[in-house]
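[1] Sequence isn't available, so here's the structure alone:
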């Protein structure tokens, strides 16, 4: 008996932001796209529990894309995405956070357009806003911060981002993604600007059961991070808004007492 040929749907690609880590923080639209997917290509920063939204019949392929351990180059991911769309139908490209916040989402949309494949983007909660928020740290607050910057800690060349030199001078909240391994360098920038007492928070695996949290000031944060055993992936939050966190009050009291003694 000849097996019936599998019907291939119209090729299309959906870029979906999975959010900061908690599988319940993906949008309903993102979850529905996963349910409809024939193939899911997912990154290292995606909680694998999010894949439970996809059909059990869907092909699920891990494509890495974490700093220091790329399973596939970006070029290879682009080609896989297109090849699977042409051969299977609907491909969901699942990315941590939001696809357009240091997610190289536009590159993937543009690559798909080169093959005349329809591509849709479903935004996700970026860790730059949602993770501090879950810790009750607002990125803006009246009287403390009128704006916020989101900066990458490390460029493609491995150097510290030039934008951080400007960010260290601003009164805005500065959220640094992919910057934990440059924490000492970033601290030096703030110290050189005379901002050694600025509140800082570092959050690893934000929104997940493995979350770790460190809080301090520019002068102490490296030591606190080491004591807490915090590693990547983590976000850094520099700004007066960090002082609103309940755990910062003892730090404030300590420095006030030291100042009185002097």
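    Here it is on my side, so go on. Values in this document were obtained by computation on a predicted structure and should not be read as measured data.
[2] Please make it C-alpha for all contacts and neighbour counts, starting now.
    Noted.
[3] Tell me where the stretch 1-150 of the chain has strands.
    Secondary structure of the stretch 1-150 of the chain (DSSP state E, counting those that start in this stretch): strands at 12-17, 39-42, 59-62, 90-95, 118-122, 148-152.
[4] who does the third one touch, helix- and strand-wise?
    Other elements packing on strand 59-62 under the criterion 3 or more Cα pairs under 8 Å, 6 or more residues apart in numbering; DSSP states H and E are strand 39-42.
[5] Could you list the residues in contact with the strand it packs on?
    Here strand 39-42 makes contact (Cα atoms under 8 Å, 6 or more residues apart in numbering) with 34, 58-64, 81, 84-85, 88-95.
[6] Give me the buried positions along the one helix or strand residue 185 maps to.
    Taking DSSP states H and E as the definition, residue 185 sits inside helix 183-192. With burial defined by 16 or more other Cα atoms under 10 Å, the residues of helix 183-192 counted as buried are 183, 186-191.
[7] Put this next to the previous one:
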């Protein structure tokens, strides 16, 4: 029986997601992007989902499913692997005539999630009779043609249906996903992501891109690796090498650009030491893109002819910090600070102590290029208190200099 395709307008409508694992991690960003009122029911959630909870984007009920959870739901996603538990949820939703997606058994579902590609205002959804592999292959073929701006009569021929199998076995691709908007991923990055056997992500990678992965792709969430940053990086390196040596095509999907405070160089060296070839796909760095999205040019004729990008994750004076804050204070150009929100009071204080004027314009842009983007404008003397009062959260880019006000007026 062929399905009846529909485009659901979910803005403001309750969508229930049961399960807090990999499947939910992949599905929730698209639901949030559609404006749905997402309620997540699960005793545990992934770090990526927890980030959405902490940001107030969804409601998390930290327990197992109860029939009352389906109250007022327009759509239910069952993202659990236990078929008995999944069927019990389906029984509840069927009695209430709520369309339900089943991650464990598509034949037991009353709704399917299609393979989706988004190109600006165009969304292409492919069902392929419930066959996810064929749907993804067709989706990728259409997506490539849309990206090129050309759709030919033969685009869906049998040869292109194998496009998803073009991955380079035994290779690692370090792909920068950009500052947050999934449309800012490069064409090459999107093509390699579509061909991946394994995708290793962190919490800064654009979440909507996960909804486009083939269903059989192994998703490794690097943000859930315990034991601190150094041990976590060693484990990431191990996973990249291990999967590549097993003949997999591995994509390391990183926020921004792989080499701008992304530790991409360490990952490349680890792969090189193991004899694993690496492809590097540059990404749009948030140091430039986020200020731009907020209406701030990092350089502007007659205002600033230079800009400096620094990491603020270590406070000024920290023994391991390599940033010369005194030298930065003497510059006339723009200073962009990444990962500096936590240490913003110390950064503002040290720049003023070395001569930067207290009335220097400063902007803090939270989650730039995404639907949750917020911009705070202040001065070097007031920005720390203003950011605290506004309850700004990471990721955020701090822009210091006259360019903050260059296009205001």
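    In hand now; what should we look at? Model, not experiment: these values are computed from the prediction.
[8] Which elements pack onto the helix holding residue 185 of structure 1?
    In terms of contacts (3+ Cα pairs under 8 Å, 6+ apart), helix 183-192 of structure 1 is packed against helix 163-167.
[9] Over in structure 2, find the residue span the helix it packs on aligns onto.
    Residues 324-328 of structure 2 are where helix 163-167 of structure 1 aligns, taking TM-score structural alignment as the criterion.
[10] got a list of contacts for stretch 166-177 of structure 1?
    Outside of stretch 166-177 of structure 1, the residues within contact range by Cα under 8 Å, 6+ apart are 128, 139-140, 145-153, 189-190, 193, 234-241.
[11] Now residue 234 of structure 1: closest residue in space, sequence neighbours ignored.
    Among residues not flanking residue 234 of structure 1 along the chain, residue 204 sits closest, at 4.0 Å (Cα to Cα, 6 or more residues apart in numbering).
[12] Aligned against structure 2, show me the partner of that neighbour.
    Alignment note: residue 204 of structure 1 maps to residue 366 in structure 2; criterion TM-score structural alignment.
[13] Would you check that that match makes contact with residue 374?
    Yes: at 5.1 Å, residue 366 of structure 2 and residue 374 qualify as touching, with contact defined as Cα atoms under 8 Å.
[14] Neighbour count for those two, which is higher?
    In terms of neighbours (other Cα atoms under 10 Å), residue 366 is the more surrounded of residue 366 of structure 2 and residue 374; the figures are 22 against 17.
[15] how close does that one sit to residue 252 of structure 2?
    As judged by Cα to Cα, to the nearest Å, residue 366 of structure 2 and residue 252 of structure 2 stand 24 Å apart.
[16] same question, residue 146 of structure 2
    Remark: distance between residue 146 of structure 2 and residue 252 of structure 2 (Cα to Cα) = 25 Å.
[17] So for the two, which sits in the more crowded spot?
    When neighbours are counted by other Cα under 10 Å, residue 252 comes out ahead of the other of residue 146 of structure 2 and residue 252, with 27 against 17.
[18] which residue in structure 1 lines up with that one?
    Residue 252 of structure 2 is assigned residue 93 in structure 1 as its aligned equivalent, the criterion being TM-score structural alignment.
[19] Would you confirm that residue 45 of structure 1 contacts residue 66?
    Yes: using Cα under 8 Å, residue 45 of structure 1 and residue 66 qualify as a contacting pair, with a distance of 7.0 Å.
[20] higher neighbour count, those two?
    For residue 45 of structure 1 versus residue 66, neighbours defined as other Cα under 10 Å are more numerous around residue 45 (19 against 15).
[21] Nearest residue to that one in space, ignoring adjacent ones along the chain?
    Setting aside the residues directly before and after it, residue 45 of structure 1 is nearest to residue 96 in space (Cα to Cα, 6+ apart), at 5.1 Å.
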